[in-house]
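Undergrad: Sequence and computational prediction follow.
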Amino acid sequence: MGKKTRAKAAPAGENPRRPCPCGSGKRYKACHGAGDDVIVIRPFEGLAAECDLVAMREFLPSATAPLPLREPGDTPVTLATVLPGAAAAVVRPDGSILLGMQVQAHSGDLSADLAKALRWAQTAEPGTSLPVVGPGVAGELVRLQDVLDPAATLDVTVHADFGWWIPPAEDGSEPSPDVTAALERANKVIMPTEPVPAPGVRSAYWVDTGSKAHLRWVRPEPEEALLAALARLQARGELALAEDARYAGSFRAHGLLVPVWDLDRELHAKEWTEPLSTFAERLETALGDDTPLTDSERRARDALAGKQITLR
């Protein structure tokens, strides 16, 4: 697909020669002012909630989290993995706001798309929804980094189904048959997923795919640093979580690396708490080792790099 060549006017208040608000270090004209095809590789960089956001965007099936805004108002805002119809935003009849993470991206900057959806929802009528963030949601460039508390992580709740889509009716009535059928269809595709409750560990999730169980752990470190640490552990035979939990590889998502381990399906998520805690200590030690890699560690790094795929 060829790069767009048409000029794009800067939003009101944006000087094309000034640094781009996304924090890339480039001039606005060479970054977000260049066109809709500009891709922000790490859209949530700078936020403490970055790993949580990546997990909710890429592999958590049904999860919600209160959105920690810089200036919280009277209207509660909840971030959700996916909303009915994969909507970008929903304003419930009581005025509360739901933002969807797993939506069709309009631009190459997911952070800006989410912030635009939030801005729309904050002025929309109760009982309305925004199917997609498109040209109709315009205005000055705003990103999640502009509206979220940068030091706050997300308090993620993983749900077993999509029952939270439908709030209880004030009159106690049951959902319509169409709504009930839609919920049943959505619930059928959920893969059982739970956080692994290990002390000091965030964004690590157990998932049962039906044929295998995995642990997926979103890591915040730069890829080169994390890969070197994993290589040190591999060279020492310490990369497995346990004897029956081998390292399967990793995938890249929104600028972060997500290591994956194959697990015994017979064990519950909570049974991986101790192995993950022990491994986390080994990993932190390896991350703090800044000595040059040995020959065996370099070979291990090259082998691990061959087990990586890129999702986003």
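TA: On my side now, so go ahead.
Undergrad: drop to CA atoms for contacts and neighbour counts, all remaining ones
TA: Will do.
Undergrad: Could you give me the buried positions within stretch 202-209?
TA: Across stretch 202-209, burial judged by 16 or more other Cα atoms under 10 Å covers Arg202, Ser203, Ala204, Tyr205, Trp206, Val207, Asp208.
Undergrad: cool, stretch 191-198 as well?
TA: For stretch 191-198, by 16+ other Cα under 10 Å, it's Met191, Pro192, Thr193, Glu194, Pro195, Val196, Pro197, Ala198.
Undergrad: Once you drop chain neighbours, what's closest to the third one?
TA: In this case it means Thr193. In space, Thr193 comes closest to Val207 once its chain neighbours are excluded; the distance is 4.4 Å by Cα to Cα, 6 or more residues apart in numbering.
Undergrad: Equivalent analysis for the last one, please.
TA: The spatially closest residue to Ala198, leaving aside those adjacent along the chain, is Thr273, at 4.8 Å (Cα to Cα, 6+ apart).
Undergrad: Whichever strand or helix holds the one you found packs against which elements?
TA: Using DSSP states H and E, Thr273 sits in helix 273-287. Helices and strands touching helix 273-287, by 3 or more Cα pairs under 8 Å, 6 or more residues apart in numbering; DSSP states H and E, are helix 223-235.
Undergrad: ok, structure two:
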Amino acid sequence: MAKRTAVKSKSADGVNPRQPCPCGSGKRYKACHGGADGGADVIVARPFAGLASEAELIALREFVPSATVKLPLKDAPREVVLASVLPMAAAGLVRADGTAFVGLQVQTRSGDLSRDLARAVQWAYTAETGDVLPVVGPEDGTNPGRLQDLLDVEASVSPELHADFAWWMPPGNEPAGDVALSLERANAAILPTERVDAPGVTAAYWVDAGDKAHLRWVRPEPEEQLLAALARLSVRGELDLGDGTRYAGSFRAHGLLVPVWDLDRESHSSEWAGPAEALGKRLLDALASLDSEPLSEAERRSRDGLRGRQITLR
């Protein structure tokens, strides 16, 4: 009887090829990022999983208009600044003063946003002043790894928000040509946005949508647990942020749920810090109670209703 060929117990990355891929795709590692192409064609639903900055990165990718943050890179040859969006929606550029930027709101060439960003960061390491990376790709046969391989995964980030896109240009430089046109269009499209800073509140943003204001809050909890906790608060009448506010629904973005509340537009963004902190505490208490108190019939109906008010963003 012929002997079976031995299967490698670990890959070069230290991952068992038969185990689920760390990227969260649901596939085995050998059929995903452990494959010959490094998982270029795999759709990764949660590209920033494992990063302490996951929720903030999702906010910058999906709805924060103008923001920058220094990436907490490991052993990097130069500093790289992550930007919500760059001129002409470029994937990367080096400003006239030598500052290297990587854009987050860009078109991607693979199913793994983390992989694309890693390639853009590695481009920024060696790019020269004035260089522009219009788009990441096409695949060149190299395996850049993923953003998780380049960052300090335990480092949290606090993005700096800007009222416009003047930071695209170094101080004293005036835009011209296509950059000037792109800057004008980008500034005209900005919705006023502010971070809601309060103890225990992260990745929560106040947004002025014109006719009303919203709180958009990227939550790190698994979706089913979060929906159950939201339903519990809803049945108790505790799912708002005070008079004149209401829970509007939620959307999924890159594997996490983003609940949204309608707010009184007349109130300043800073006035929502206290209500958000209080809501956050109620939500954590509700999450903790799920271990010992199953949902009631009314809470289950509420959860089903909340689930019906969701959309998914890729």
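TA: Cool, the structure landed. In this text, all values refer to a predicted model and were calculated from it rather than measured experimentally.
Undergrad: what does Glu58 of the first structure align to in the second structure?
TA: Glu58 of the first structure maps onto Glu62 in the second structure when the alignment is built from TM-score structural alignment.
Undergrad: right, and that match touches Gln105 too?
TA: Yes - the criterion here is Cα atoms under 8 Å, and Glu62 of the second structure meets it with Gln105 at 7.4 Å.
Undergrad: So which of these two has more stuff around it?
TA: Counting neighbours by other Cα atoms under 10 Å for Glu62 of the second structure and for Gln105 shows that Gln105 has the greater number, 19 against 15.
Undergrad: That one corresponds to which position in the first structure?
TA: Match for Gln105 of the second structure (TM-score structural alignment): Gln102.
Undergrad: hang on, that match in a strand?
TA: No - looking at Gln102 of the first structure with DSSP: H, G, I helix; E, B strand; the rest coil, it is coil, so not inside a strand.
Undergrad: if I read this right, it contacts Ala86, doesn't it?
TA: Yes - Gln102 of the first structure lies in contact with Ala86 (Cα under 8 Å); the separation is 6.8 Å.
Undergrad: related to what we said a few turns ago, from Glu238 of the second structure, how far out is the match of Glu58 of the first structure?
TA: Using Cα to Cα, to the nearest Å, one obtains 27 Å as the distance from Glu62 of the second structure to Glu238 of the second structure.
Undergrad: One more: Leu73 of the second structure?
TA: 40 Å.
Undergrad: what sits up against stretch 158-166 of the second structure?
TA: The contact list for stretch 158-166 of the second structure (Cα atoms under 8 Å, 6 or more residues apart in numbering) reads 56, 66-69, 183, 186-187, 190, 192-195.
Undergrad: go again using 10 Å as the cut-off
TA: The contact list for stretch 158-166 of the second structure, computed with Cα atoms under 10 Å, 6 or more residues apart in numbering, reads 53, 56-57, 60, 64-71, 82-87, 173-175, 182-184, 186-195, 202-203.
Undergrad: about what we covered before: neighbour count for Leu73 and Glu238 of the second structure, which is higher?
TA: Neighbours per residue (other Cα under 10 Å) separate Leu73 of the second structure from Glu238, with Leu73 holding more: 19 against 15.
Undergrad: contacting residues around that one?
TA: Contacts of Leu73 of the second structure (Cα under 10 Å, 6+ apart): Glu79, Val80, Val121, Leu147, Gln148, Asp149, Leu150, Leu151, Asp152, Val153, Ala155.
Undergrad: Show me what it lines up with in the first structure.
TA: Match for Leu73 of the second structure (TM-score structural alignment): Leu69.
Undergrad: again with Val153 of the second structure
TA: So, by TM-score structural alignment, Val153 of the second structure is matched to Pro150.
Undergrad: just Arg301 of the second structure next, same as before
TA: Arg301 of the second structure maps onto Arg299 in the first structure when the alignment is built from TM-score structural alignment.
Undergrad: Thought Leu227 was touching that match, still the case?
TA: No - counting by Cα atoms under 10 Å, Arg299 of the first structure stays clear of Leu227, with 11.7 Å between them.
Undergrad: between those two, who's got more neighbours?
TA: Leu227 (21 against 15).
Undergrad: thought the more buried one was touching Lys307?
TA: No - at 11.1 Å, Leu227 of the first structure does not count as touching Lys307 under the criterion of Cα under 10 Å.
Undergrad: overlap in contacts of those two?
TA: Counting by Cα under 10 Å, 6+ apart, the common neighbours of Leu227 of the first structure and Lys307 are Ser250, Pro259.
Undergrad: Let me know the secondary structure of the most centrally placed residue in the second structure.
TA: In the second structure, the centroid-proximal residue (Cα atoms, centre = their mean) is Ile58; its distance is 1.2 Å. Secondary structure, three-state DSSP: Ile58 of the second structure is helix.
Undergrad: wouldn't it be in contact with Gly255 here?
TA: Yes - using Cα under 10 Å, Ile58 of the second structure is in contact with Gly255, at 9.3 Å.
Undergrad: Can you check which residues contact both of these two?
TA: Contacts common to Ile58 of the second structure and Gly255, judged by Cα under 10 Å, 6+ apart, are Arg46, Pro47, Phe48.
Undergrad: The first structure: which residue goes with the second one?
TA: What it means is Pro47 of the second structure. Using TM-score structural alignment, the equivalent of Pro47 of the second structure in the first structure is Pro43.
Undergrad: Could you find the closest non-adjacent residue to its match?
TA: Nearest non-adjacent residue to Pro43 of the first structure, counting by Cα to Cα, 6+ apart: Ser111, 5.3 Å away.
Undergrad: Pro259 of the second structure: neighbour count?
TA: Other residues close to Pro259 of the second structure by other Cα under 10 Å number 21.
Undergrad: Next: the one 3 residues further on.
TA: Neighbouring residues of Asp262 of the second structure were enumerated by other Cα under 10 Å; the total is 20.
Undergrad: and what of Gly244 of the second structure?
TA: Count around Gly244 of the second structure with other Cα under 10 Å applied: 10.
Undergrad: what residues are up against it?
TA: Applying Cα under 10 Å, 6+ apart, the residues near Gly244 of the second structure are Asp262, Leu263, Asp264, Arg265.
Undergrad: Kindly indicate the member of these with the most neighbours.
TA: That'd be Leu263 among the contacts of Gly244 of the second structure, by other Cα under 10 Å, with 25 neighbours.
Undergrad: would you list every one of the strands in the stretch 101-250 of the second structure?
TA: 132-133, 160-161, 193-195, 204-208, 213-217, 246-253 (DSSP state E, counting those that start in this stretch).
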